[in-house]
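Undergrad: only geometry, no sequence info:
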């Protein structure tokens, strides 16, 4: 009247137990950006576009009237600075930075997945529709 133990298990579960696969929720992939890199993106939200320009050196006469020059917001780490520059442009151009910014990010060693994640984070925070744009 009762089924034996081997018949009570579904064929899919038996195949999974034989092959070693587990049936259940998949684990989300690890983030492509570190927490420090994500923090740089958030900080870049408050940076103005003029922070991307190289700092100008004023003469002593101008400094006499204007006071000390402002500290440069550029980061010492080249990779973090590339993330900051791309993020600033993304924040100010509705998450659609110019193509040259994407090229500069790639030249600094950022991969396509990382660039897409940076743009996705800025789009999500600014409310723009998400679409992949990195080449």
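TA: It's in. Computed from a predicted model, the values in this text were never measured in an experiment. Numbering: from 1, shown residues only.
Undergrad: can we go C-alpha only for contacts and neighbour counts from here?
TA: Noted.
Undergrad: next up, the contacts around the residue nearest in space to the middle of the chain.
TA: Centroid-nearest residue in the chain: residue 118, 2.5 Å away (criterion: Cα atoms, centre = their mean). Neighbouring residues of residue 118 by Cα atoms under 8 Å, 6 or more residues apart in numbering: 41, 83, 87.
Undergrad: also this one, for the comparison:
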């Protein structure tokens, strides 16, 4: 019995395949710790990104209300902040957060990976339950 590969009927020349393999290997990703920060940011609100004022801290200590803690690592905090915006607004990210993300040591291509994975998860979950 013969097999006909319909997906690759007209394969690219060998030099293009090598370039495609190199591009696929260079795709930016995140470590397991960074993915866990992205997942945890789903539960944070945009208000968690603001610095609490004196009155907010005083009332919080009196009534036992706590504010969301920032992450100790500045790189992970930049990732958390951008992830919160991505979870809440999708591709509409503030330029200040993008600059903070890049200044923390990430590359701009990781922004696309981040937002695409988050919006894909949001669309996937809405589609299942709607």
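TA: Right, received. Where do you want to start? A quick note: this is a predicted structure, and the numbers were derived from the prediction, not measured.
Undergrad: re earlier: give the aligned equivalent of the residue nearest to the centre of structure 1 in structure 2.
TA: Aligned counterpart of residue 118 of structure 1 in structure 2: residue 114 (TM-score structural alignment).
Undergrad: what span of structure 2 is stretch 82-92 of structure 1 aligned with?
TA: Against structure 2, stretch 82-92 of structure 1 falls on residues 78-88 (TM-score structural alignment).
Undergrad: could you pull out the helices for structure 2?
TA: 14-25, 32-40, 54-63, 74-89, 95-103, 108-129 (DSSP state H).
Undergrad: out of those, nearest to residue 46 of structure 2?
TA: Closest of these to residue 46 of structure 2 is helix 74-89, at 6.6 Å (criterion: Cα to Cα).
Undergrad: if we can go back for a sec, residue 48 of structure 2: which of the helices of structure 2 is closest?
TA: Using Cα to Cα, the helices of structure 2 put helix 74-89 closest to residue 48 of structure 2, at 8.8 Å.
Undergrad: hmm, who's touching the closest one?
TA: Applying Cα under 8 Å, 6+ apart, the contact partners of helix 74-89 of structure 2 are 34, 37-38, 41-42, 44-46, 49, 70-71, 92-94, 97-98, 100-101, 104-105, 114-115, 118-119, 122.
Undergrad: mean shift of that helix relative to structure 1?
TA: For helix 74-89 of structure 2, the mean deviation from structure 1 after alignment is 0.5 Å (mean Cα distance after the TM-score superposition for structure 1).
Undergrad: buried set for that helix?
TA: Buried residues in helix 74-89 of structure 2, counted by 16 or more other Cα atoms under 10 Å: 75-88.
Undergrad: before we move on, what about stretch 103-116 of structure 1?
TA: For stretch 103-116 of structure 1, burial by neighbour count (16+ other Cα under 10 Å) applies to 105, 106, 110, 112, 114, 115, 116.
Undergrad: name the nearest of those residues relative to residue 68 of structure 1.
TA: Of all the buried residues of stretch 103-116 of structure 1, residue 68 of structure 1 sits closest to residue 105, with 31.7 Å by Cα to Cα.
Undergrad: quick one: that closest one and residue 73 of structure 1, what's the gap?
TA: Counting by Cα to Cα, to the nearest Å, the separation of residue 105 of structure 1 from residue 73 of structure 1 is 18 Å.
Undergrad: can you select the buried ones from the contacts of helix 74-89 of structure 2 in ChimeraX?
TA: Remark: buried members of these, expressed as a ChimeraX selection using 16+ other Cα under 10 Å:
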select :37,38,41,42,44,49,93,97,98,100,101,104,114,115,118,119
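Undergrad: where's the residue nearest to the centre of structure 1 relative to residue 38 of structure 1, distance?
TA: 8 Å.
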